[in-house]
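In: here is the input, now give the coordinates:
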Amino acid sequence: MAYDDGNVFARILRGEIPCARVYEDADTIAFMDAGQVNPGHVIVATTHPCATILDLTDDQAAALFRTAARVARAVEAAFAPAGITILQANRPAGWQTVPHVHLHVLPRHADDGVGLTWPRKEPGLPALHELAARIRVE
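Out: The predicted structure follows:
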């Protein structure tokens, strides 16, 4: 997925679109999601022009998650939700709707209507070992 500098988050970063800012530093920005799923729903985005998590350096990824953790603690203090979901999606097939890497910090409550389901497959340990062998983290 190529980076599109006309995306809504890039426009927010350039000051072309207003936002309700929660936090900002050299690497990240956090602002209220305009489509609040629950009160306190915050977007945490990189200030760097990266489309997906695959485009981030390790330092940028660390900064993004560090800010998400700080924001989650602030959401916890402000709203006392029953839980918090941190969601990060990449590419349209992965549910990404804005081509600028970001995380959702979503306060959760019982029966809030938010759903995330996937069909569990349990291939067994030998197959898991085969799958793991295909992944090399360097």
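In: going forward, measure contacts between C-alpha atoms and count neighbours the same way
Out: Will do.
In: show me what contacts residue 7?
Out: 98-100 (Cα atoms under 8 Å, 6 or more residues apart in numbering).
In: top of those residues by number of neighbours, please.
Out: residue 100 (28 neighbours; other Cα atoms under 10 Å).
In: ok so, going back, can you lay out the contacts of residue 7 as CSV showing distance to residue 82?
Out: Output for these, formatted as CSV (distance: Cα to Cα, whole Å):
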residue, distance to residue 82
98, 28
99, 30
100, 29
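In: tell me which of those is nearest to residue 21?
Out: residue 100 (17.0 Å; Cα to Cα).
In: Proceed likewise with the subsequent sequence, for comparison:
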Amino acid sequence: MSTESDCPFCGIVAGTIPSTKVYEDDKTFAFMDIAPASDGHLLVVPKAHAKNLLEIPAEDLAAVAQTGQRLAQRIMATLDADGVNLINSCGEAAWQTVFHFHLHVIPRYAGRDGLTLPWVPTPGDADAIAATGARLASD
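Out: Purely as a prediction, here's the structure:
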């Protein structure tokens, strides 16, 4: 398993940095977020270091997604949450602050958690959307 000596999440997986572990299997490790957005907010990481979504091996990504789903189900049943967000930030411009791939599992409590969308969904320019879609489809 690859690790980075200065990566806090590698330290958590290795047990050299304390955490509140929620789940562990051969590929993933899940622990409570120390700066939670809501009650029950946790993180799922691959045990092997990968900087971000662009670098994580597909097998580890699938394992993190499966663990995220399992824990989302547990959150809904155990914490009586009304919903759950699964969030990954890839790159500094996308709010990534720890450069070890991680999936936020954030319980949502309708009208009780104070969280809002980070953007206001509004209809976009249909021609621009189609042009961008065509560029992405051709690559």
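In: closest to the centroid, which residue in structure 1?
Out: residue 103 (1.3 Å; Cα atoms, centre = their mean).
In: that residue contacts residue 96, correct?
Out: No. The criterion here is Cα atoms under 8 Å, and residue 103 of structure 1 misses it with residue 96 at 10.2 Å.
In: joint contacts of these two?
Out: Common neighbours of residue 103 of structure 1 and residue 96 (Cα under 8 Å, 6+ apart) are residue 89.
In: picking that back up, can you tell me the SS state at the residue nearest to the centre of structure 1?
Out: Secondary structure for residue 103 of structure 1, judged by DSSP: H, G, I helix; E, B strand; the rest coil, is strand.
In: and it, what does it touch?
Out: With Cα under 8 Å, 6+ apart, residue 103 of structure 1 has these contacts: 43-45, 68, 86-89.
In: the longest helix along structure 1: average distance to aligned residues in structure 2?
Out: Ranked by residue count, the top helix of structure 1 under DSSP state H comes out as helix 58-79. Taken over the aligned residues, the distance from helix 58-79 of structure 1 to structure 2 averages 0.9 Å (mean Cα distance after the TM-score superposition for structure 1).
In: how far is that helix from where the chain is centred?
Out: The chain centroid and the centroid of helix 58-79 of structure 1 are separated by 10 Å under Cα atoms, centre = their mean, to the nearest Å.
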